[in-house]
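1. pasting the sequence and the predicted coordinates here, then a few questions.
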Amino acid sequence: MADIMTKSLALKIDDAELETAPASARIKLSGVPDDRAMLRAAAELTRDLHTPNKRIYWTDMLVSAGIGYAAFAATILAPTWPLALVAGVVAVLALYRASLFIHEITHLKHSLLPNFRLVWNLILGVPLLVPSFMYEGVHTMHHARTRYGTVEDPEYLPLALMKPWTLPMFLLVSMLLPVAMLIRFGVLTPLSLVIPPLRRLVVAKYSGLQINPKFSRRAPEGEFRTQWYWQEAGACIFSIALITAVATGVVSLHAFGVYLAVVAGVAVINQVRTLVAHLWENDGEPLTVTAQYLDSVNVPTPGFLAYLWAPVGLRYHALHHLLPSLPYHALDEAHRRISTALEEASAYHKANYPTLRGLMHRLAASTMGAR
């Protein structure tokens, strides 16, 4: 939810369309050595912050989902367009926050939050058509030291080095997410069960919230295979039931339209957040941990808007790349400790940015230079 979803279905971009800017315009992150003092401080100063608070997780997720679904119902039932619009915005923001717990599910040990993944999938993952198997096993590859920013990273494209039209396309893809997911689960899943070649394609290319079109996913194994199958079955049943209900008039076109709009709204906000989660300036070479950190973004300045567009700790995305298993509710304290302990010359302070608008302007300006 990217970051989320952190991502949407892979963009179908040909190799020719991945043309980047001249080498002279690129930032050579591959030459950045590790800042040992920063890495040591990040590990030592946060040793006591790694246990997730069950009360915070359950309360935040359930309250956000409750507000989101109540606002969704109010959007459908609102007597006037202004009221529907206000309720719709609340629904999008609340469900966006609730859906982003897919990111926490991917990183934390499930034994520390028993049944959290199950309940999240039942009330959010399946109804919003983003079950957690679409992110689990994919997002962790993005954090692999030897994969980040390379062709083997499912969640990375050198967006800052690409053509200007790639950014609007990136957002357009997210707007189509609910329709794409209805087709994926309601049509492709049942067909793939009887057409083995299609099944291999669905697993490899349409079973991950990824942005790298060259990435192919492997079939699930072990315990995760069971998780994958029941989640996919749930999303398939939900999709077929919804399509059938709309076709037979049980669910009105108005209600269905609101559903598509809300899910698309959640996906678009997440995609905007994804655009500023990194600087996207690596050209495919392996990076040190410090270089990966510098290609990522913190927006630590307190502000109401930051809590809306980057909730559940995602405004500390660079810090998250240093400490991937740190619970979201501990990131504020971790940032305070590390930034206080380290000098201004430390690499830690160089990944902090003041606003979403400034980051979007930087990315857009970089793509303009790629023309």
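-> Good, I have the coordinates. Since the structure is predicted, the reported quantities are computational estimates derived from the model, not experimental observations.

2. only C-alpha atoms from now on, for both contacts and neighbour counts.
-> Will do.

3. the longest helix in this protein is where?
-> helix 222-247 (DSSP state H).

4. quick check: buried residues in stretch 348-358?
-> Of the residues in stretch 348-358, Y348, H349, A351, N352, T355, L356 count as buried by neighbour count, 16 or more other CA atoms under 10 Å.

5. nearest spatial neighbour of the fourth one, chain-adjacent residues omitted?
-> This means N352. Leaving aside its sequence neighbours, N352 sits nearest to N298 (CA to CA, 6 or more residues apart in numbering; 4.7 Å).

6. structure B:
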Amino acid sequence: MTVHDPVLAAAHRTPDAQARKPIPDDAAMLRAAAELTRTLSTANPAIYWPDFLASALLGYAALAGAVLFDSTALAVISGLVAMLALYRAASFIHELTHIREGALPGFRFAWNLLVGIPLMIPSFMYEEVHTQHHARTRYGTANDPEYLPLALMKPWSLPLFIIVAALAPIGLILRFGVLTPLSVLIPSLRQKVVAEFSALSINPAYRRRAPEGNFARQWAWQEAGACVFALALVGSVFAFGWKPLLIYMAVHSGMTVINQLRTLVAHLWENEGDAMTVTAQYLDSVNVPPPSPLAAIWAPVGLRYHALHHLLPSVPYHGLSKAHRRLIATLEADSPYHRGNYKGMFPLVGKIARSTMTRR
């Protein structure tokens, strides 16, 4: 779940940068990852449904409190709870892209109805996009919708990366409340909207194809729902004033900024466009395992194990911690697996920021 940012394309590193040596695959790590996790690939409805529903219910209850409380302190606290709970509920969009067909009946529909449409991030914006990020020949290349060599860009690219996320609610209202109805009337605009404004991606060069078959039907009702919600959201000003809309947008913006910070430290962003081995992809990605105390908050629903997820994309979020423990206990100390584990967000932000300082 990332925010499209066309301006960042101008921040790419200079062409005379030194090429990096290819990293070969580590057969022992890949074999262990496959063998030790065979029993962990089944999504458990008894975990998914309560986690998702409780997060959404808490988020909306807290959002209502932020609007209704007269006390500023209580309103701010409620707003923070809403932001974190809805962020967790929204993060299940990542699971939707990997869940096997039929594994969780009704989950995609429920998620879109309760979270995707009300937050204007329907799952079609991520489905058939995120899986390309996992493709063996796409990761880290110009064809990867979720990759930019951020560590090799100019210093101003990182604050810009976050600022764009803060403006996401405005962009989403324009996307669904303005561009959707206009594009229904203007075929040439529709082609542009589908190709350039229908993906939660960060690569400004990425263009997606028009949907087909059953996915096209899912896209249609999800987009229609988000359009109606965006128009109703703006229209609510006439019935309830500006306060509910501004609080909703503040919570949404905060949620998106946290996710963008999480995205910033999900990878080291050091690849310059060449295809990478699976081991190289792993080492360019990040785990923040326990005992890091806050990672479960800013990287919920298994996202703290992002590097491991690139090794095992079919393992559901509730199996990743067990998979990590098994691999840590089994692999030798010199295994590349251990080099993909980091202590927290701030050391990673510092590492990437220091790298950009050499690109002035």
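-> Nice, I can see it. Please read all numbers here as calculations on a predicted model, not as lab measurements.

7. sorry, back to before: other SSEs contacting the helix or strand following the longest helix of structure 1?
-> Next along the chain after helix 222-247 of structure 1, taking DSSP states H and E as the criterion, comes helix 253-275. Applying 3 or more CA pairs under 8 Å, 6 or more residues apart in numbering; DSSP states H and E, one finds that helix 253-275 of structure 1 contacts helix 54-77, helix 81-99, helix 166-175, helix 177-183, helix 304-309.

8. T367 of structure 1: which of those is closest?
-> Closest to T367 of structure 1 of these is helix 166-175 (CA to CA; 8.4 Å).

9. ok, back up a step: which helices and strands sit right next to the longest helix of structure 1?
-> Using 3+ CA pairs under 8 Å, 6+ apart: helix 222-247 of structure 1 touches helix 189-192.

10. how big's the offset between the helix or strand following the helix it packs on and structure 2?
-> Toward the C-terminal end, the helix or strand that comes next after helix 189-192 of structure 1 (DSSP H and E) is helix 196-205. Mean deviation of helix 196-205 of structure 1 from its aligned counterpart in structure 2 after superposition (mean CA distance after the TM-score superposition for structure 1): 0.5 Å.

11. and helix 196-205 of structure 1, which stretch of structure 2?
-> Mapped onto structure 2 using TM-score structural alignment, helix 196-205 of structure 1 covers residues 187-196.

12. same check on stretch 164-184 of structure 1?
-> Going by TM-score structural alignment: stretch 164-184 of structure 1 matches residues 155-175.

13. what does that stretch contact?
-> Residues outside stretch 155-175 of structure 2 that contact it (CA atoms under 8 Å, 6 or more residues apart in numbering) are 3, 5, 8, 11, 120-121, 150, 197, 230-231, 249, 252-254, 256-257, 260-261, 353, 356-357, 359-360.

14. also stretch 245-254 of structure 1?
-> Residues contacting stretch 245-254 of structure 1 (CA under 8 Å, 6+ apart): I76, L242, F256.

15. with distance to V187 of structure 1 as extra columns, can I get those residues in a markdown table?
-> As requested, these are arranged in a markdown table below (distance: CA to CA, whole Å):
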| residue | distance to V187 of structure 1 |
| --- | --- |
| I76 | 27 |
| L242 | 12 |
| F256 | 18 |
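
16. which one of those residues is nearest A144 of structure 1?
-> Looking across these and measuring by CA to CA, the closest to A144 of structure 1 is L242, at 37.7 Å.

17. that closest one -> structure 2?
-> Match for L242 of structure 1 (TM-score structural alignment): L233.
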